[in-house]
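Novice: with the input below, show me the fold.
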Amino acid sequence: MDGGAEPLKPIPDIGRGPRHVAIIMDGNGRWATQRGRPRLFGHHAGARRVREIVEACPDLGVKYLTIFAFSTENWKRTQVEVAGLMNLFRRYITKEARALREAGVRVRFIGDRVRLDAKLVAMMDELENLTCENDLVHLTIALNYGGRDEVARATKRLAQDVANGRLDPASVNEETLPRYLDTCVLPDPDLVIRTSGEARISNFLLWQSAYAEYEFIDTLWPDFTRQEFASLVESYSNRERRFGAVPA
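Specialist: Coordinates of the predicted model:
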């Protein structure tokens, strides 16, 4: 990845910063429309922004970054836009694979792969294998992902284990289901950011974000900079997370 950008100053108390940041990357289409360009122009600009934010993570103490690339609801968009997005994902993997590996980034994909093109799925598998030994930043890309769909799929797997005698139903509690989620190897997000001025979570990491801090900002995703990312991370470090308790 391009190392030309000036390193960011770490947040003052990096121990209090978010270890896992999740981002709903919204506003690509509006960004393009404002410039009189087709929506796909905005998606390409948004893909380039991902590189900058991934590069910023180590300096900010962010170990895990999860981005919402394509939801289970996005199939409702026009055929032209969906086809263009799928092509963009293939191009992103081809273009960034080597740079991600050399930068120490481990890539994972979450979501239901059944509906995705076989060639794209093969490329996703290859990128995961290529970067599987990296540990500097863990980049998780949510592709054909929906929180409700994830919970439904996890519940089916859990029920199957119960039916096959591998799991005692009496032992099932809130610690059990996360082991069946797509994110089972990841910590829950500490901070969820949504760009573009919309104040909703759009079916993203519903279970995992139960106690996450949220930031809804007006910036459209292609305009979201390293500096704004750093500001949000620093703001998080000043919050007191109590998880339902009261201050000591």
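Novice: from here on, just use CA atoms for contacts and neighbour counts.
Specialist: OK.
Novice: report all helices and strands that the longest helix seen in the chain contacts.
Specialist: For the chain, the helix reaching the highest residue count under DSSP state H is reported as helix 79-102. Helix 79-102 sits against helix 39-60, helix 118-130, with contacts defined as 3 or more C-alpha pairs under 8 Å, 6 or more residues apart in numbering; DSSP states H and E.
Novice: to Val192, which of these lies closest?
Specialist: Val192 sits nearest to helix 39-60 of all the helices and strands packed on helix 79-102, at 14.1 Å, using C-alpha to C-alpha.
Novice: give me the contacts around the next helix or strand after that closest one.
Specialist: Per DSSP states H and E, helix 39-60 leads on to strand 64-71 as the next helix or strand towards the C-terminus. For strand 64-71, contacts defined as C-alpha atoms under 8 Å, 6 or more residues apart in numbering pick out 19-25, 54, 57, 137-146, 204.
Novice: to compare against the first, here's the next sequence to fold:
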Amino acid sequence: MKLPTTGKPHDELLAEMRAQQRDDADWHSGKIWSLVYFAGDDVAEVLKEAYTTFFYTNGLSVAAFKSLRKFESEVIAMTAELLGSSEAVGNMTSGGTESILMAIKTARDMARDQRPGLTEPEMVLPVTAHPAFEKGAHYFGVKPVHIPVRDDFRADVEAAKAAITDNTVLIVGSALCYPYGTIDPIPELAALAQERGIGCHVDACVGGFILPFLARLGYKLPAWDFSVPGVTSISADLHKYGYA
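Specialist: Got it, this is the predicted structure:
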């Protein structure tokens, strides 16, 4: 296929693009979980207007676009409070996968700084962890050491303890995990990490903007956020149940 030598009127182009949607999944009906998170037409209108208002701004230069710095700082501060800390810092990424990649890279880099002789870093993670961890392991040269889950589909803490070596730089838990929607035993995993002076990342890409509100509604939930000693990083997706 070659680049056309002439363009098309925008009405014709948009009509052609919309026609291609006929075979797409019907996300508006809300029946394609994990691909589109639709909160209703009213929220969608706000999202579209906000997006088009800042369509040409560039997040690479918050010196030029000070509004973006303000928005990001406020969203991070509010999210940190939801996740159990008024002091946590962070940044916005392109999505959950990049957030997980950054957690792995940070844990690896910190371990290298603290242990100059470290040449073969490893991370311990349950078999239910998101595939993004495998991608991060490949990108950053961190060996994934998989542990099984128990009969309740939560990470096996004893297996995690046995899997830790002098090369371990990170222990991973999920809240919630994709395959089963369970919350791993984060306090126990974080305690193992804290005891060895290594990072503990909680993948809350699904649960990050659900679990805090369930707790406020009175549901009894396992501890999983920054209020747990030893938890060093959390990923949470605004574009999922943050509906943004």
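Novice: got a TM-score for the pair?
Specialist: Once superposed, chain against chain, the TM-score is 0.28 (TM-score structural alignment, normalised by the length of structure 2); 101 aligned residues with a C-alpha RMSD of 4.7 Å.
Novice: circling back to that earlier point, what about the contacts of strand 64-71 of structure 1, which are in strands?
Specialist: When those are checked against strands (DSSP state E), the matches are 20-24, 137-145.
Novice: okay, the helices and strands packed on helix 79-102 of structure 1, which one's buried deepest?
Specialist: Highest mean neighbour count among these (mean count of other C-alpha atoms under 10 Å): helix 39-60, with a mean of 19.
Novice: elements contacting that one?
Specialist: helix 28-34, helix 79-102, strand 137-145, helix 226-237.
Novice: okay, these, which one's buried deepest?
Specialist: Mean neighbour count (mean count of other C-alpha under 10 Å) peaks for strand 137-145 among those, with a mean of 22.
Novice: now the angle from it to helix 39-60?
Specialist: Compare the direction of strand 137-145 of structure 1 with that of helix 39-60 by axes from the mean of the first three to the mean of the last three C-alpha atoms, to 10 degrees and you get 150 degrees.
Novice: show me what strand 137-145 of structure 1 is packed up against.
Specialist: With contacts defined as 3+ C-alpha pairs under 8 Å, 6+ apart, the packing partners of strand 137-145 of structure 1 are helix 39-60, strand 64-71, strand 105-110.
Novice: Ser235 of structure 1 is nearest to which of those?
Specialist: Checking these against Ser235 of structure 1 by C-alpha to C-alpha gives helix 39-60 as the closest, at 12.0 Å.
Novice: could you point out which element follows the longest helix seen in structure 2?
Specialist: When structure 2 is parsed with DSSP H, its longest helix is helix 96-114. Per DSSP H and E, the first helix or strand lying C-terminal to helix 96-114 of structure 2 is strand 122-126.
Novice: between helix 96-114 and that following strand, find me the angle.
Specialist: Going by the same axes, to 10 degrees, strand 122-126 of structure 2 is angled at 140 degrees with respect to helix 96-114.
Novice: what helices and strands are in contact with strand 122-126 of structure 2?
Specialist: If contacts are counted by 3+ C-alpha pairs under 8 Å, 6+ apart, strand 122-126 of structure 2 sits against strand 143-147, helix 157-163, strand 168-174.
Novice: what angle separates that strand from strand 143-147?
Specialist: Relative orientation of strand 122-126 of structure 2 and strand 143-147, computed by the same axes, to 10 degrees: 30 degrees.
Novice: how much space separates Pro144 of structure 2 from Ile104 of structure 2?
Specialist: For Pro144 of structure 2, the distance to Ile104 of structure 2 equals 11 Å [C-alpha to C-alpha, to the nearest Å].
Novice: and these two? Which one has more around it.
Specialist: Each of Pro144 of structure 2 and Ile104 has its neighbours counted (other C-alpha atoms under 10 Å); Ile104 has more, 27 against 19.
Novice: tell me, how many residues neighbour the nearest residue to the more buried one once chain neighbours are set aside?
Specialist: Closest residue to Ile104 of structure 2 apart from its sequence neighbours, by C-alpha to C-alpha, 6 or more residues apart in numbering: Gly136 at 6.5 Å. Neighbours of Gly136 of structure 2 under the rule other C-alpha under 10 Å: 21.
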